[in-house]
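J.: Structural data only, the sequence is not supplied:
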């Protein structure tokens, strides 16, 4: 049996993280590289991606940065083709990139609805489909889809976000059904509100945040590191028997 440090290690693995230029994606890149992984950091902000590169390299690991707009249908295929040509097959895929556009169902713009699903769901599907052949060939792989606790309960003005994340959870289970036999584990991490720049923007209404936290046993939002550590577990050998699960990191919110 491997030792405890070995079971939670990702030394020598190659991890592709979308939305890696800031916030949760940057913290996930930091944690995975600190645990030994080389990082492919994908995002739209070139300057911010360079900050992620510095963080990863300070952890003694390699970092490839790729600027890409995940709203493009061919983004996943192009990114994975570049990485495969230079580094070989990806061991860990973290579909972290996401957008949250709020608004009432009665007047929610169709373009915003489509954008929510294109980034939160379709991009995850396309990136996973692009990395899967390499994972199948090497008979191992980890796919972690960043979902949300809102995938499991309704919240006013979050219809597109919640629906896209619920669909992402279902997609994760389909990945398990089709790829689990190839020793690929696909799981959805479902955090509560996380105090990133996007989280702060979504929860800028202090009264709404106070009401939200009043229904949470933990009574506070999550910090990026608390979610990134769960991603590390799901990316490591310690989670080899965890597959197709919605892993809630929500301070007990959905338990009530």
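T.: Sure, I can see it. A quick note: this is a predicted structure, and the numbers were derived from the prediction, not measured. Residues are numbered from 1 along each chain as shown.
J.: alpha carbons only for contacts and neighbour counts from here, please
T.: Fine.
J.: all helices of this structure, in order?
T.: For the chain, the helices defined by DSSP state H occupy 4-7, 23-34, 46-58, 75-87, 110-117, 123-138, 159-179, 197-202, 206-213, 224-235.
J.: one more structure, for comparison:
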């Protein structure tokens, strides 16, 4: 791993896995039986992208945490799932991926030929938090426009 990765790698770990673990652990005593937890992961948890080693590794760890918590919290009827988008067009996402030289190669692998909109993440999260997904536990909803099948 490049030596310049040290601090950014730790930042990814702190934000993408450690913070989720700590917040979940803190909130668990307050969660009612039957609650639902939705983690925000990424398609990068299952697909490799150049220059994203630490990000991908921490999102894979988050997916593993999601599955483990689903198993452990199931007896309390607490469901744990994640949404796993590609690039989401937040301001930061749009700023970072507006250059066609950067976005073009990724978009070429997405059959819908676009990135994920914020509302699509909100809608999937809302579904997973609702009673409409009452038998969905330990899953990762891919929000990637078909990238995984291309």
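T.: Structure's in. What do you need? Bear in mind that the values here come from a model prediction, so they are computed numbers and not experimental data.
J.: Got a TM-score for the pair?
T.: The TM-score (TM-score structural alignment, normalised by the length of structure 2) is 0.95; 150 aligned residues with a C-alpha RMSD of 1.2 Å.
J.: Among the helices of structure 1, which comes closest to residue 66 of structure 1?
T.: helix 75-87 (7.2 Å; C-alpha to C-alpha).
J.: what's the closest non-adjacent residue to the counterpart of residue 124 of structure 2 in structure 1?
T.: Using TM-score structural alignment as the criterion, residue 124 of structure 2 maps onto residue 230 of structure 1. Of all residues not flanking residue 230 of structure 1 in the chain, residue 189 sits nearest, at 7.6 Å (C-alpha to C-alpha, 6 or more residues apart in numbering).
J.: The one you found contacts residue 144, doesn't it?
T.: Yes - if you go by C-alpha atoms under 8 Å, residue 189 of structure 1 and residue 144 touch, sitting 6.8 Å apart.
J.: which neighbours do these two share?
T.: residue 231 (C-alpha atoms under 8 Å, 6 or more residues apart in numbering).
J.: re earlier: counterpart of the residue nearest to residue 230 of structure 1 in structure 2?
T.: Residue 189 of structure 1 maps onto residue 83 in structure 2, by TM-score structural alignment.
J.: and that match, what does it touch?
T.: Residue 83 of structure 2 neighbours (C-alpha under 8 Å, 6+ apart): 38-42, 121, 124-125, 140-143.
J.: how does it look with 7 Å?
T.: By C-alpha atoms under 7 Å, 6 or more residues apart in numbering, the contact list for residue 83 of structure 2 reads 39-41, 124-125, 140-143.
J.: give me every residue that touches residue 35 of structure 2.
T.: Per C-alpha under 7 Å, 6+ apart, neighbours of residue 35 of structure 2: 78-79.
J.: In structure 1, what sits opposite it in the alignment?
T.: Residue correspondence to structure 1 (TM-score structural alignment): residue 35 of structure 2 is matched to residue 141.
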